[in-house]
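In: any chance you could fold what I've pasted below:
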Amino acid sequence: MGETVDICCLKRISDGTKKYKIIELEHSNEVTIGRDRDVSVFIPSPAISRRHAVLLRQSDNTWTVTDNKSTNGVKVNGVKLAPLQPVTLRDGDHVQLGVPPAPCQAAPYVWVFCEKLRVKRKTFVRAEMAGDRKRPLADSQQTASQPDVAIAIPVRKKLCASVTSEWSPSQDLHRKLEQEEERMREQMRRQEEKLEELRQQLEEKDLVQVAMETEIRAKEEELREELRKEKERLEAERRDFEVEVKRAYEAEIETKERSLLERLGREQEQLRSEKENVEETLQREMERQLHEKDHRLQVELEQQKTQLENVIAQRELEQKMLASELTKTQCENEVQRDAALQARESLLANFATLMETELQCSICNELFVQVRYRCVVLEGLPPNVGPCEQWFMITDHRGLRVAENVHNSHSFCAACIEQWKKVKKQCPVCRCPISSQLRSLVLDSYIDRMVEHLSDDMKKSRQKLIEERKAEKLAKEAAAATAATSRGRGRRRGRGQGRQRGRPARGRGGTAAVLPPVHQEPPPVVVPAQPIVIESDASDTDVSEEQYHGYSSSEADSEESVEGVPGTYFGGWGHCFHCGT
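Out: I've put the predicted structure just below:
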């Protein structure tokens, strides 16, 4: 009696065989497929690995398939799965294990996943499957190949199921059930006796197999000994045969060698006679060819000699013409070289004269060494005035302002102007008061570059002058440093306080010139934003109008009024309160 049920399974579609037709997934949460004996579905095929694939039931009652690092892999709908990466199966998915045996053939192990496949089965099959859920399919196949020992168990279960479903209090059924149980026990006893008989046969078979294995091992030992003796005999025969073959070969070689030596002697004699004949023939032919070649070469030599004489005569004529042209060209080159040398000497002489005229220090009458510009910088200038046209405003005793234009960019050597300032604080050229000085790097670089093109005597003279100036400067700095260390701290403070106290009375007594140290570079001149008014009177004798404008004035000086940064020196004769020079 059968029934129709829906099961979740893998249905094979690869070929027409009924083996592994349906792999049920309904009664287990994990199904393993491979050719190992411990898997759920045993497939003894070389294309299948020991544990090829694993199918797992998830919590939502879905199934996943995982490739368990198999050799030939697992494909779902033609897509190969990554090892140990589960993929969820859907209804109708094709699962392929392994690869086709040949490129033109289909894969042998292909199933389709069915969530609900309607099948018809007998009632006892479900009971049997309920008892065998955890038993591998391989054990079922092995049991099916042996005699049906446990056939009474499914029959009894069938009867119990029928009695349970169709139970009645009738005694008839109870008697039938007891009779059926007695019959089943008898049948089970007979099956057990049969199983015991089969076990005894199997033990006898094992004993026979052990005896046969012992006999086979003894036979193998005997055959191995016979094989060893046979090998020794064959080895002795091989050695004897090799000795005989060697003797025969040596005799044959000796015979062949004697015959070859005789043949070689005959051929050598024949070749010797042929060689003599050929040498005589070649000697006569070579003598004839040499005679003809000598005659031909002599004729060619005469022709080449004539041609060479003509060529030599032509070359001598050309050489004479070239020599005359070369002499003429050399004369012209010498004339041009002399003219160029004269022009260069005259240019250098004019250039040296020009440098001595324009770039000489008016104090030492030498080329400038560390050029210094003498600048008279007075505050109160318009912002658009250049460095060579300094404007300043002077208010006289009558209250009138006079605008003066002073051109004051005279240049001197640094050492010369410092030496000059020890005697006078005025410009050696225009006699204007010296208020500041700047170094001209452009003139220094220009003079150094131009001196390189002068004569050696002028270069040596220039170098000697520079070294002397450097030595003098070092000596002065050393003396100044010695004097500075010898003075005490108290004297410097007292002298500064005295200058501070005597400053307010300087308006009528005159202004003292405070010059920067020689070894310091003055900062750039800064023009103030507001004009500075200097009130003067006839009593101001420090700076007279005659020194600035060329006329004298006897009017007394008035008090000075300066607008600027408080606490700084006046920018006329002392330090500028804007630039510090």
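In: okay, CA-based contacts and neighbour counts for the rest of this
Out: Fine.
In: in the biggest strand by length in the chain, which residues are buried?
Out: If you go by DSSP state E, the chain has its longest strand at strand 110-122. Within strand 110-122, the residues scored as buried using 16 or more other CA atoms under 10 Å are 110-115.
In: which elements pack onto that strand?
Out: If you count contacts as 3 or more CA pairs under 8 Å, 6 or more residues apart in numbering; DSSP states H and E, strand 110-122 packs onto strand 2-12, strand 94-97.
In: now do it and strand 2-12, the angle between them.
Out: 170 degrees (axes from the mean of the first three to the mean of the last three CA atoms, to 10 degrees).
In: who are the packing partners of the helix or strand that strand 110-122 is followed by?
Out: Going down the chain from strand 110-122, the next helix or strand is helix 123-131, by DSSP states H and E. Here helix 123-131 touches helix 152-165, going by 3+ CA pairs under 8 Å, 6+ apart.
In: buried residues, the helix it packs on. List them.
Out: Residues of helix 152-165 classed as buried: 152, 156, 158-159 (neighbour count, 16+ other CA under 10 Å).
In: the longest helix along the chain to helix 152-165, inter-axis angle?
Out: Counting residues, the longest helix found in the chain (DSSP state H) is helix 171-358. Compare the direction of helix 171-358 with that of helix 152-165 by the same axes, to 10 degrees and you get 110 degrees.
In: which residues in the stretch 401-550 of the chain form strands?
Out: Remark: strands assigned in the stretch 401-550 of the chain by DSSP state E, counting those that start in this stretch are 401-406, 410-413, 436-439, 534-535.
In: can you name every helix or strand that the last one contacts?
Out: When you say that, I think you mean strand 534-535. Counting by 3+ CA pairs under 8 Å, 6+ apart, the packing neighbours recorded for strand 534-535 are strand 390-395.
In: the strand it packs on packs against which elements?
Out: Contact partners of strand 390-395 among helices and strands, from 3+ CA pairs under 8 Å, 6+ apart: strand 401-406, strand 534-535.
In: second chain to compare with the first, below:
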Amino acid sequence: MGEPGSLVMGGRAGGWVWCLRRVGMNAERLLLEDGNEVTIGRGFGVTYQLISKLCPLMISRKHCVLKQNTDGQWTIMDNKSLNGVWLNRVRLEPLKVYSLQKGDHIQLGMPLENKENAEYEYEVIEEDQERNPYLAPKSDQMMEKNKDLRTKRKFMDELEGPGAEGPSDLKSIISKVSCEPGQPVKSHGKGEVASQPSEHLDPKLTSEPSEKTTGAHVYSGPAKAVELHKKQKASYPLASQNILELFKGLEKEQEEDLKQQLAQALQEHQDLVEELNHSKKNFEAAIQAKNRELEQIKEEKEKVQAQKEEISSHLNDVLENELQCIICSEYFIETVTLNCAHSFCSYCINEWMKRKIECPICRKDIKFKTPSLVLDSCISKMVDNLGSEVKDHRMALIGERKEYHRIAKRHS
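Out: Here you go, the predicted structure:
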């Protein structure tokens, strides 16, 4: 044994085996035989065949697979079933292997609308096979029952076929159905009659003589055979009518279930489409709101840019009209203010005074010059906002005039 509670190969002495006990039905078990792969579904060829009474298509043809891994531990896999497999109330991913532990809860399919639990729910247990022989029959043990169902359906189709068959034809059909799975009955004389095992036909088909007879060879006289034949012939119409009603009722019930499932699927599809359309409208409204917001931001940026350009242009006009030297036509460099309150570049007024000692603007005599540091600082800050080209040109002029000042000072 592996870890405590794990489903591993090699049971304890005394016939202990792992099995699936159906919840609510204590007498039903699905045996998990060591070394064998166990398949569960409604189709043929599976280990355990489950035919749902409430919803025939709830269980897929090959719903799930249980097998042991390399360590001998039992595992379960959802074989891409339509209605899913749940392990401990959690739905399994298709084609993915999950380990099983003792006490695990397995659910096959989903609960119907008016049901709290699914039809097939199991608990993983370990039991003594000798003490609890209530194990569910495997598919090979159910083959005879399935064969009977197919035979009954074939019999119904023949009864519903075109043309009315006489009593002799009806007799041959029922004899064919009853004799295929059972043993023939021998009798003497012209009244040979085939026995009809009750497990292969509807109980209403079995007449009093057939209940008294067995699967062994029965020998009777002509009179008894004729009497038995008359009784069976009288019961044929009633039996065939009962079989037809039974199968028609079953087909109608299955058809109603399928219609209900289809209507539910269509309603879910419509709800999903409506939800998607609603989400699409919400997304479109959000995108339109964002676009309007972006347009508004763009307009505001354009307005700010226009205002900035207007301010820059106005500033440039102020510099050109108010802060420009009339001698060199450049912005003031090392500004000096004369006694007449007119301002000039220090270099320009010094060069002017070599020829005339009077103001170039008002022609008053120049008595003193006063440096104006405030104007120089204001001009420098304003030039910084006019672009790199204007700033570089001013720096070049300042360098040239400083060089002229050094040369003049050296010669003096």
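In: now the TM-score, please.
Out: Overlay of the two chains. TM-score (TM-score structural alignment, normalised by the length of the second structure): 0.37; 182 aligned residues with a CA RMSD of 3.9 Å.
In: hang on, the earlier thing: just flag the most distant two among the buried residues of strand 110-122 of the first structure.
Out: Within the buried residues of strand 110-122 of the first structure, 110 and 115 form the most distant pair, 16.4 Å apart (CA to CA).
In: just name the most buried of the strands of the stretch 401-550 of the first structure.
Out: Mean neighbour count, computed with mean count of other CA atoms under 10 Å, is highest for strand 410-413 among these, reaching a mean of 24.
In: returning to what we had before: okay, the helices and strands packed on strand 390-395 of the first structure in CSV with distance to residue 131 of the first structure next?
Out: As requested, these are exported to CSV (distance: least, CA to CA, whole Å):
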stretch, distance to residue 131 of the first structure
strand 401-406, 130
strand 534-535, 130
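In: so which of the helices and strands packed on strand 110-122 of the first structure is the most surrounded?
Out: Of those, strand 94-97 is the most buried (mean count of other CA under 10 Å), at a mean of 23.
In: elements contacting it?
Out: strand 74-76, strand 110-122.
In: the ones you listed: which one's closest to residue 188 of the first structure?
Out: It is, among these and with distance given as CA to CA, strand 110-122, at 22.8 Å.
In: okay, the helices and strands packed on strand 94-97 of the first structure in JSON lines with distance to residue 7 of the first structure next?
Out: As requested, these are arranged in JSON lines below (distance: least, CA to CA, whole Å):
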{"stretch": "strand 74-76", "distance to residue 7 of the first structure": "21"}
{"stretch": "strand 110-122", "distance to residue 7 of the first structure": "5"}
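In: right, and the ones you listed - which one's nearest residue 174 of the first structure?
Out: Closest among those, using CA to CA: strand 110-122, at 24.7 Å.
In: one step back: closest one to residue 403 of the first structure among the helices and strands packed on strand 94-97 of the first structure?
Out: Of all these, strand 74-76 sits nearest to residue 403 of the first structure, with 107.4 Å by CA to CA.
In: tell me the helices and strands packed up against the helix or strand just after the closest one.
Out: Tracing the chain past strand 74-76 of the first structure, the next element assigned as helix or strand by DSSP H and E is strand 79-80. For strand 79-80 of the first structure, not one helix or strand is in contact under the criterion 3+ CA pairs under 8 Å, 6+ apart.
In: and the next helix or strand past strand 79-80 of the first structure?
Out: Counting by DSSP H and E, the element after strand 79-80 of the first structure in chain order, helix or strand, is strand 87-88.
In: show me what that following strand is packed against.
Out: strand 63-67.
In: and the strand it packs on with strand 110-122, angle?
Out: Using the same axes, to 10 degrees: strand 63-67 of the first structure against strand 110-122 is 130 degrees.
In: strand 63-67 of the first structure - contacts with which helices or strands?
Out: On a contact count with 3+ CA pairs under 8 Å, 6+ apart, strand 63-67 of the first structure meets strand 53-57, strand 87-88.
In: just name the most buried of these.
Out: Comparing those by mean neighbour count (mean count of other CA under 10 Å), strand 53-57 comes out on top with a mean of 20.
In: can you check what angle separates that strand from strand 63-67?
Out: Computed by the same axes, to 10 degrees, the angle separating strand 53-57 of the first structure from strand 63-67 equals 160 degrees.
In: what is strand 53-57 of the first structure packed up against?
Out: Secondary-structure packing of strand 53-57 of the first structure (3+ CA pairs under 8 Å, 6+ apart): strand 30-34, strand 63-67.
In: wait, a strand at residue 21 of the second structure?
Out: Yes: Residue 21 of the second structure: assigned to a strand according to DSSP: H, G, I helix; E, B strand; the rest coil.
In: that one reaches residue 124, doesn't it?
Out: Yes: here residue 21 of the second structure reaches residue 124: they are 6.5 Å apart, a contact under CA atoms under 8 Å.
In: for residue 238 of the first structure, give its distance to residue 244 of the first structure.
Out: Applying CA to CA, to the nearest Å, the value for residue 238 of the first structure to residue 244 of the first structure is 10 Å.
In: since that was my last question, I'll sign off now.
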